[in-house]
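Trainee: Take this sequence and fold it.
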Amino acid sequence: MSETAPALVISDLHLEREPGPTLNAALAFLDGPARAASALYILGDLFEYWVGDDASHPAAEQLAAALSALEAPVMFIHGNRDFLVGPDYAARAGMTLAPEPLHATLPCGPALLMHGDSLCTDDSEHMAFRQMVRSEAWQRDFLGQPLEQRIARAETMREASRHNGQMKAAAITDVNREAVAATFREGDVPLLIHGHTHRPAIHDLEVAGQPRQRCVLPAWDEHPGFLELGPEGPVLRQLDETPYPAHLLHA
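Mentor: As a prediction, the model looks like this:
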């Protein structure tokens, strides 16, 4: 691995419990582009849901074996669907559980990495849900329930999330501009990388008179891809390493 090897970033794979096409794509990615990376960052929603490290399932364990075989470090930030991924699974996968936001020094310079749902402040319903499930009390109560009950609750929450998402205006489920600007000001970095919104793009903007870039990652259950970060800057790519299709990028 060369010193100029790019770092790679992915998010929103939404892997189901049983192996399927998305897992196959992930395994191919880990055995392909990720092999040459200096680091791999996973910015949440790796799984469709996660009900505890004791809830082992085939897709997760196959993925863990592939992740742990990488030479490059793997950093994981919790998403809004897999916020219960804990140290036991992280150890099996060879991942480091990272704080959110994560300040990272990438081949192209300093950056701030996060899942991204905390930027969607116009979605008051989701923000209330996020505050609830990220509390220690809620997580302790949930993890104390029998496994079958946890899975049933997760399935119910998933269906409710899908229904609510269909009913909300697109503007509500996207990031809030002031929240983005505030994150840039507080983080004091030129680059912000996140997932969650399923609106892949690289946005050039200006905050407090300074040029900034916001990179949004694609969802793998829609059109898979990853962000490559080399010395010359960020590039969105498909899994075959060609540039991400322009017609799928969001303004």
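
Trainee: CA atoms for contacts and neighbours, from now on please.
Mentor: Noted.

Trainee: Next, the buried residues of the helix or strand that contains residue 152.
Mentor: Using DSSP states H and E, residue 152 sits within helix 147-167. By 16 or more other CA atoms under 10 Å, the buried positions in helix 147-167 come out as 150-151, 154.

Trainee: Which residues are in contact with the spatially closest residue to residue 3 that is not a sequence neighbour?
Mentor: Distance criterion CA to CA, 6 or more residues apart in numbering; nearest residue to residue 3, sequence neighbours excluded, is residue 38 at 7.6 Å. Contacts for residue 38 (CA atoms under 8 Å, 6 or more residues apart in numbering) come out as 1-8, 72-73.

Trainee: Just among those residues, which is most surrounded?
Mentor: Ranked by the number of neighbours (other CA atoms under 10 Å), the contacts of residue 38 place residue 6 first, at 26 neighbours.

Trainee: pretty sure that residue contacts residue 232?
Mentor: No. Taking contacts as CA atoms under 8 Å, residue 6 lies outside contact range of residue 232: 9.7 Å.

Trainee: ok, back up a step: please state the offset of the helix holding residue 152 from the chain centre?
Mentor: In terms of CA atoms, centre = their mean, to the nearest Å, the centre of helix 147-167 is set 19 Å apart from its chain centre.

Trainee: contacting residues around it?
Mentor: 49-51, 55, 142-143, 173.

Trainee: would CSV of those with neighbour count, secondary structure and distance to residue 160 be doable?
Mentor: Shown next, in CSV, are the contacts of helix 147-167 (neighbours: other CA atoms under 10 Å; DSSP: H, G, I helix; E, B strand; the rest coil; distance: CA to CA, whole Å):
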residue, neighbour count, secondary structure, distance to residue 160
49, 23, coil, 13
50, 25, coil, 16
51, 23, coil, 16
55, 14, coil, 22
142, 18, helix, 18
143, 16, helix, 20
173, 20, helix, 15
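
Trainee: I have a second one here; can you model it like the first so I can compare?
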Amino acid sequence: MNPSPSARAGRTFFIADLHLTDERPAATGRFFRFLQDEVAGADALYILGDLFEAWIGDDHDERVAGDTAERLAALTKAGTRVYFMHGNRDFLLAERYAARARMALLPDPTRIDLYGVPTLLMHGDTLCTDDTAYQNFRHRARHPLTRALLHRLPRAWRQRLAREARAGSEAAKVRKAAEIMDVNVDEVVRVLREQQARRLIHGHTHRPAQHVHHVDGRACERWVMPDWYTRWGYVVCDATGCTLRMDAL
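Mentor: Below you'll find the model as predicted:
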């Protein structure tokens, strides 16, 4: 039996790396059931990047984009706040689509008070400082001039560039050592100290787990969310703490 909306109040959900696309309807169906069965009635839903497999601009024409906006807007109208932080696949998502989905855009990183715990939210890619090739690419791609140029290109050109970027990303992963694509622990400690946070929640690495880092003598939690390729999952928090939950699609 699913919990009633009143039972879900006082809970906040976190997801990342769903990589939704019309080509993967199982993940889309699982996401919509998750919104209805798990999130409805909760305090908030935080989407920490890569909601979509690719995002060429707010004129993105995949059916999943429209259906997702409709579901998220309904969730917000029913009283659950929805927040979105850009990932490396959907950093071109802008105010027009956010307004359509009735979700608030967040900078990366964002620090919140989560039931009394200072909690840092990130997509997670900036923590992977050992992957210098990716960090250089990220810096160029996120530059305001690059983004402005991309927004001005015809949609067909942007679609082609997105396909080429996806193919290049997959090829690059094969050539890299696995540990290079994971977070740098020193960087994790640095941002926790800098942001004065006791908890960090992020995605990007597709390595779901709970970690503990010691920062200036204090134990700090780090929660890593799963992707939604063959499994699906999320982090849910309340006043007693956080839990990582996963299941098969």
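
Trainee: ok, back up a step: tell me how far the residue nearest to residue 3 of the first structure lies from residue 74 of the first structure.
Mentor: Using CA to CA, to the nearest Å, we find residue 38 of the first structure at a distance of 10 Å from residue 74 of the first structure.

Trainee: which residue ranges form the strands in the first structure?
Mentor: With strands called from DSSP state E, the first structure shows them at 7-10, 39-42, 74-76, 95-97, 102-106, 109-114, 191-194, 201-207, 210-216, 226-230, 233-237.

Trainee: got those as CSV, with distance to residue 33 of the first structure columns?
Mentor: Below are those laid out as CSV (distance: least, CA to CA, whole Å):
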stretch, distance to residue 33 of the first structure
strand 7-10, 8
strand 39-42, 10
strand 74-76, 14
strand 95-97, 18
strand 102-106, 17
strand 109-114, 20
strand 191-194, 19
strand 201-207, 20
strand 210-216, 19
strand 226-230, 10
strand 233-237, 10
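
Trainee: Residue 62 of the first structure is nearest to which of these?
Mentor: The closest approach between residue 62 of the first structure and any of those, judged by CA to CA, belongs to strand 95-97 at 14.2 Å.

Trainee: which part of the second structure lines up with that closest one?
Mentor: Under TM-score structural alignment, strand 95-97 of the first structure corresponds to residues 103-105 of the second structure.

Trainee: Enumerate the positions of the matching stretch that are buried.
Mentor: Result for stretch 103-105 of the second structure [16+ other CA under 10 Å]: buried residues 103, 105.

Trainee: Spatially, which two of the contacts of helix 147-167 of the first structure are the most separated?
Mentor: Using CA to CA, those span at most 29.9 Å, a distance reached by 55 and 173.

Trainee: Give me the aligned partner of residue 155 of the second structure over in the first structure.
Mentor: When the first structure is aligned by TM-score structural alignment, residue 155 of the second structure is paired with residue 147.

Trainee: next one: residue 189 of the second structure
Mentor: So, by TM-score structural alignment, residue 189 of the second structure is matched to residue 181.

Trainee: which residue sits closest to that match, ignoring its sequence neighbours?
Mentor: Using CA to CA, 6+ apart, the nearest residue to residue 181 of the first structure is residue 207, at 6.1 Å.

Trainee: can you count the residues close to the one you found?
Mentor: Residue 207 of the first structure: 15 surrounding residues under other CA under 10 Å.

Trainee: Likewise for the one 5 residues further on?
Mentor: Burial of residue 212 of the first structure, expressed as a neighbour count using other CA under 10 Å, amounts to 17.

Trainee: tally of neighbours for the closest residue in space to residue 188 of the second structure that isn't next to it in sequence?
Mentor: If the residues on either side of it in the chain are set aside, residue 188 of the second structure comes closest to residue 127, at 6.5 Å by CA to CA, 6+ apart. Using other CA under 10 Å as the criterion, residue 127 of the second structure is surrounded by 23 other residues.

Trainee: List of residues touching stretch 50-62 of the second structure?
Mentor: For stretch 50-62 of the second structure, the external contacting residues (CA under 8 Å, 6+ apart) are 16-22, 86-94, 96-97, 151, 155, 158-159, 162, 204.

Trainee: For PyMOL, write a command that selects the buried ones of those.
Mentor: Command for PyMOL that selects the buried part of the contacts of stretch 50-62 of the second structure, burial taken from 16+ other CA under 10 Å:
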select buried, resi 16+17+18+19+20+21+86+87+88+89+90+91+92+93+97+151+155+158+159+162+204
